[in-house]
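# Kindly return the folded structure for what I paste below:
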Amino acid sequence: MSAARTKRIVLAAGGTGGHMFPAQALAAELLQRGYRPVLITDKRGGGFGPELSDQVETYRIAAAGFAGGDIMAKVKSLLSLGIGYLQARRLLKRLQPEAVVGFGGYAALPTVMAAAHRHLRVILHEQNAVLGRTNRLLASKADIVATSFPEVRGLREADRDKAVLTGNPVRGQIAALGRKPYAVANAHGHLRLLVTGGSQGARVFNDLVPRAVALLPEPLRRRLMISQQVRGTDLEAVRQAYQGTHVQVELQSFFEDLPDRLKSAHLVICRSGASTVTELSTAGRPAILVPYPFAADDHQTANAQAFAKGGGGWVMPQSTLTPEALAERLNEVLSDTATLTGAANAARAFGQPDSAARLADLVTGVHRTNGDEKGHGHANGNRNGKEAAA
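Down below sits the predicted model:
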């Protein structure tokens, strides 16, 4: 058995796919390098699915969100987090990991806090352009804060020297798209538009997109092929809204083959969660981004603005978005092949296609600089050279 194979790396993640997908991608990379990734998640966590379930030890501990709710709800949440902390502390004592990687969200909080108190090496990964609440709380206890965007708001000045840009690791299916060229639309061929709302859903698109499409010039409408994810119970209503537009439309509440649809899309209309923006940049697909207005700390707006600043798309805030404004933007973008292609190239340039490898380098103590690899300052042993306390 190799020396690396005996080394465990604990991944603390749970909740939405935005936290779990990068953890899963890192686990796959670590397995390839001969390490033993271990997932510690909350009791509602689904794990990494069938692809990695036989290869990754998974443990579930107590955890709960503490934002919002009345005083009794907060007390219950704190008690749950306290129990999770004790469970995580016992697990870490038994597992003796080389490092603990936290991916944000309340499910990661007990494990990362316990790791810091045991003087283990701690790496935080932030998926958004605004540091999440859990990572803000834990940043002072971390050795490294791995970021997905060149600029991240919410990081204290004292912790800025810990920040290292790695990008946001994505699943293998999405990473493979980045190795395929953008399918440039010809002047008279089909234009494929993908409309998706992500995990938060986007019922606003159910009404807005069909009305905007109806306002487009008829020659452009006849070229359109639309795949739209329809959340809620509005499937038939949206189907009716497209009648008479001369547009080829496929509507589903969930696309099992989303990577394939993203591969063939010329333009995407979507929210701007971390996973969505990462997948767009990895695949090199231009997008009209409508940030979810109620996201914590308005992080979706920050994500969208960063992507648009890089030239990969256009931000249209929901509060001011009308069918007329969306139709104008669609007409402008879809009528100009050079605009679409330029945005696709910019989206791809914005991404970090080797983000899983970059993050794994940090976690295992290898740091890349200008293509070279060197040992990272925290590579070996526990943090600050201290032995783990019981």
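# C-alpha from now on. contacts and neighbour counts both.
Noted.
# Tell me who's in contact with Ser199.
Thr16, Gly17 (CA atoms under 8 Å, 6 or more residues apart in numbering).
# Now do the helices in the stretch 151-300 of the chain.
Using DSSP state H, counting those that start in this stretch, the helices of the stretch 151-300 of the chain run over 172-177, 203-214, 218-223, 235-242, 258-264, 274-283, 299-309.
# can you put the ones you listed in TSV and add distance to His125?
Output for the helices of the stretch 151-300 of the chain, formatted as TSV (distance: least, CA to CA, whole Å):
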stretch	distance to His125
helix 172-177	19
helix 203-214	30
helix 218-223	42
helix 235-242	37
helix 258-264	24
helix 274-283	12
helix 299-309	15
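# quick one: which of those helices is nearest Gly68?
With distances scored as CA to CA, the stretch of the helices of the stretch 151-300 of the chain nearest to Gly68 is helix 299-309 (17.8 Å).
# Check the offset of the closest one from the chain's centre.
Centroid separation for helix 299-309 versus its chain: 13 Å, with CA atoms, centre = their mean, to the nearest Å.
# Run the chain-centre distance for the helix or strand that contains Leu79.
If you go by DSSP states H and E, Leu79 is part of helix 71-95. From the chain centre to the centre of helix 71-95 is a distance of 26 Å (CA atoms, centre = their mean).
# So which elements touch the helix or strand following that helix?
Sequence order places strand 99-102 as the next helix or strand after helix 71-95, per DSSP H and E. Contacts defined by 3 or more CA pairs under 8 Å, 6 or more residues apart in numbering; DSSP states H and E place strand 99-102 against strand 8-12, helix 109-117, strand 122-126, helix 355-364.
# Try it again at 6 Å.
Contact partners of strand 99-102 among helices and strands, from 3 or more CA pairs under 6 Å, 6 or more residues apart in numbering; DSSP states H and E: strand 8-12, strand 122-126.
# Check the helices of the stretch 151-300 of the chain for me and report the most buried one.
By mean neighbour count, with neighbours taken as mean count of other CA atoms under 10 Å, helix 274-283 ranks first of the helices of the stretch 151-300 of the chain at a mean of 26.
# so what does that helix touch, helix or strand wise?
Judged by 3+ CA pairs under 6 Å, 6+ apart, helix 274-283 is in contact with helix 337-350.
# buried sites along the helix it packs on?
By 16 or more other CA atoms under 10 Å, the buried positions in helix 337-350 come out as Leu340, Thr341, Ala343, Ala344, Asn345, Ala346, Ala347, Arg348, Ala349, Phe350.
# Go ahead and measure how far it is from the middle of the chain.
21 Å.
# packing partners for it?
Helix 337-350 sits against helix 274-283, with contacts defined as 3+ CA pairs under 6 Å, 6+ apart.
# want to put them side by side, so please do this one too:
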Amino acid sequence: MKVIIAGGGTGGHLFPGIAMAEFLSKKGVEFLFLVSDRGIDREILTKYGCVFYEQQIIPFKGKGFIQKMKSIYKIFLASLKISKFIRKDDKVLLLGGFAAVPAGVVSIFKGCDLYLHEQNAVMGVANRFLAKFAKKVFLSFDNTKNVAGRCIVVGNPVRKEFKDFRVKHIFNKHIFVTGGSQGSRIINNVICDAASKLLEMGYSVIHQTGTKLYDETIKRYRENGIYNDERIKIYPFIVDMAEKFKWADIVISRSGAGSVFEILYSKRIGIFVPLKIAADNHQYFNALYVKEKGAGEIILEDEFNPDGLIEMIKKVENEKESYLKALVRIEFKDSAKLICEELLSA
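Got it, this is the predicted structure:
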């Protein structure tokens, strides 16, 4: 028996799987990742030494009719190809995203034990369908919308380096910016345009731009005349995120489930800019979970500009003790252990 971990296309879908793979490795359980052929999957999983197979598939949701037909065709082909990797006695865990669908299809036809982890605060269409066939559906959020299947709230698995963070009571005016593994043009541009004011306010910035957006972001910093300032460090992609979270006082981020839980568990104040076009507006509801706990703030894309960001940072700085008290109350859940023990005990 081995565990098939299927999903990918973004770091947010992959990193929970990596947390579970770390647990399975300690137990001596074989696992295999089935992921997309986007370069980000290969880059992350290679770094962590995980065994994986890349599937040639494309997203379905939000596409036109022709693209949807292409997506269905590629899912069919991918299902045929990965069938050789999945045996009837294997456990199949779907992490969400289009890269998880072929494994879900194969597991249903082969009668494998199927499990889902719904990472976001709104369950997607594919997961609602596949949940009907799943032995268990694991939820990150206790208020997840549109849930289906036999659900249990376990939180969102994070890598082991996020387990032992403490609230940072000394405010050093450090801001870490990340638009996720793919990067975010709107976040990059607003940070570039707000950077000179942030420096005047005494802040230092570490900025992950996303690999594809790195060159254009560097160009914008240069146009603003602050590229060579040593208080701003710019990277295309950061693997050792935990170290940057330790450094940070404030994290400016998209609000995929992985990012939300890494920020919560690192006990850092989050300013979230939800992706406007995210399916079912799930990024907004992910961020709302943090805001309602008093541990962070939300700026909608349509309201996200340099002046608005500066005002929000001033608010966070002035009210930092309130956010820190809320973060002290956040309890870490060893979600990877909870999920894997459920799989292995069945």
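# thinking again about what came up before, out of the buried residues of helix 337-350 of structure 1, which one sits closest to Leu267 of structure 1?
For the buried residues of helix 337-350 of structure 1, the minimum distance to Leu267 of structure 1 (CA to CA) is 7.5 Å, reached by Leu340.
# How much space separates the alignment partner in structure 2 of Val145 of structure 1 from Asn127 of structure 2?
Superposed on structure 2 with TM-score structural alignment, Val145 of structure 1 falls opposite Val137. Remark: distance between Val137 of structure 2 and Asn127 of structure 2 (CA to CA, to the nearest Å) = 9 Å.
# and Ile299 of structure 2, what is it in contact with?
Val273 (CA atoms under 6 Å, 6 or more residues apart in numbering).
# So what does it match up with in structure 1?
Applying TM-score structural alignment, one finds that Ile299 of structure 2 aligns to Met316 in structure 1.
# Arg159 of structure 2 now?
Using TM-score structural alignment, Arg159 of structure 2 pairs with Arg171 in structure 1.
# out of the helices of the stretch 151-300 of structure 1, nearest to Leu334 of structure 1?
helix 218-223 (8.0 Å).
# Any chance you could list what contacts the closest one?
His190, Leu191, His246, Val247.
# out of those residues, who's nearest Ser53 of structure 1?
Leu191 (39.1 Å).
# what's around that closest one, how many residues?
23 (other CA atoms under 10 Å).
# if I look at it, how far off is Ala338 of structure 1?
Note on Leu191 of structure 1: its distance to Ala338 of structure 1, by CA to CA, is 14 Å.
# Touching both of the two, which residues are there?
Residues touching both Leu191 of structure 1 and Ala338 (CA under 6 Å, 6+ apart): none.
# hang on, the earlier thing: what's the separation between the match of Arg159 of structure 2 and Arg261 of structure 1?
15 Å.
# quick revisit: looking at Val137 and Asn127 of structure 2, which is more packed in?
Val137 (27 against 24).
# my read is the more buried one is in a helix, agree?
No: under DSSP: H, G, I helix; E, B strand; the rest coil, Val137 of structure 2 sits outside any helix and is assigned strand.
# so it touches Leu114, yeah?
No: using CA atoms under 6 Å as the test, Val137 of structure 2 is too far from Leu114 to be in contact (9.1 Å).
# ok now do the counterpart of Lys2 of structure 2 in structure 1, which residues does it touch?
Alignment note (TM-score structural alignment): Lys2 of structure 2 maps to Arg8 of structure 1. Listed by CA under 6 Å, 6+ apart, the contact partners of Arg8 of structure 1 are Arg36, Pro37, Pro97, Glu98.
# List just the nearest of these to Arg329 of structure 1.
Distances from Arg329 of structure 1 to the contacts of Arg8 of structure 1, taken by CA to CA, are shortest for Pro37, at 45.2 Å.
# Quick check, central residue of structure 1?
Ser275 (2.5 Å; CA atoms, centre = their mean).
# For that residue, which non-adjacent residue is spatially closest?
Distance criterion CA to CA, 6 or more residues apart in numbering; nearest residue to Ser275 of structure 1, sequence neighbours excluded, is Gly18 at 5.4 Å.
# The one you found matches what in structure 2?
Aligned by TM-score structural alignment, Gly18 of structure 1 pairs with Gly12 of structure 2.
# now Leu330 of structure 1
When structure 2 is aligned by TM-score structural alignment, Leu330 of structure 1 is paired with Ile313.
# orientation of the helix or strand hosting its match relative to helix 320-328 in degrees?
If you go by DSSP H and E, Ile313 of structure 2 is part of helix 306-318. Helix 306-318 of structure 2 and helix 320-328 are oriented at 80 degrees to each other (axes from the mean of the first three to the mean of the last three CA atoms, to 10 degrees).
# Average offset of helix 306-318 of structure 2 relative to structure 1?
For helix 306-318 of structure 2, the mean deviation from structure 1 after alignment is 2.2 Å (mean CA distance after the TM-score superposition for structure 1).
# Tell me which of the contacts of Arg8 of structure 1 you also see in structure 2.
Retained in structure 2: Arg36, Pro37, Glu98, out of the contacts of Arg8 of structure 1 (criterion both residues aligned by TM-score structural alignment, their matches' CA atoms under 6 Å).
# which SSE is the second one in?
Right, Pro37 of structure 1. Per DSSP H and E: strand 36-42 holds Pro37 of structure 1.
# So which bits of the helix or strand following that strand are buried?
Per DSSP H and E, the first helix or strand lying C-terminal to strand 36-42 of structure 1 is strand 57-61. For strand 57-61 of structure 1, the neighbour count (16+ other CA under 10 Å) marks Thr58, Tyr59, Arg60, Ile61 as buried.
# which SSE is Asp215 of structure 2 in?
Assigned by DSSP H and E, Asp215 of structure 2 belongs to helix 214-223.
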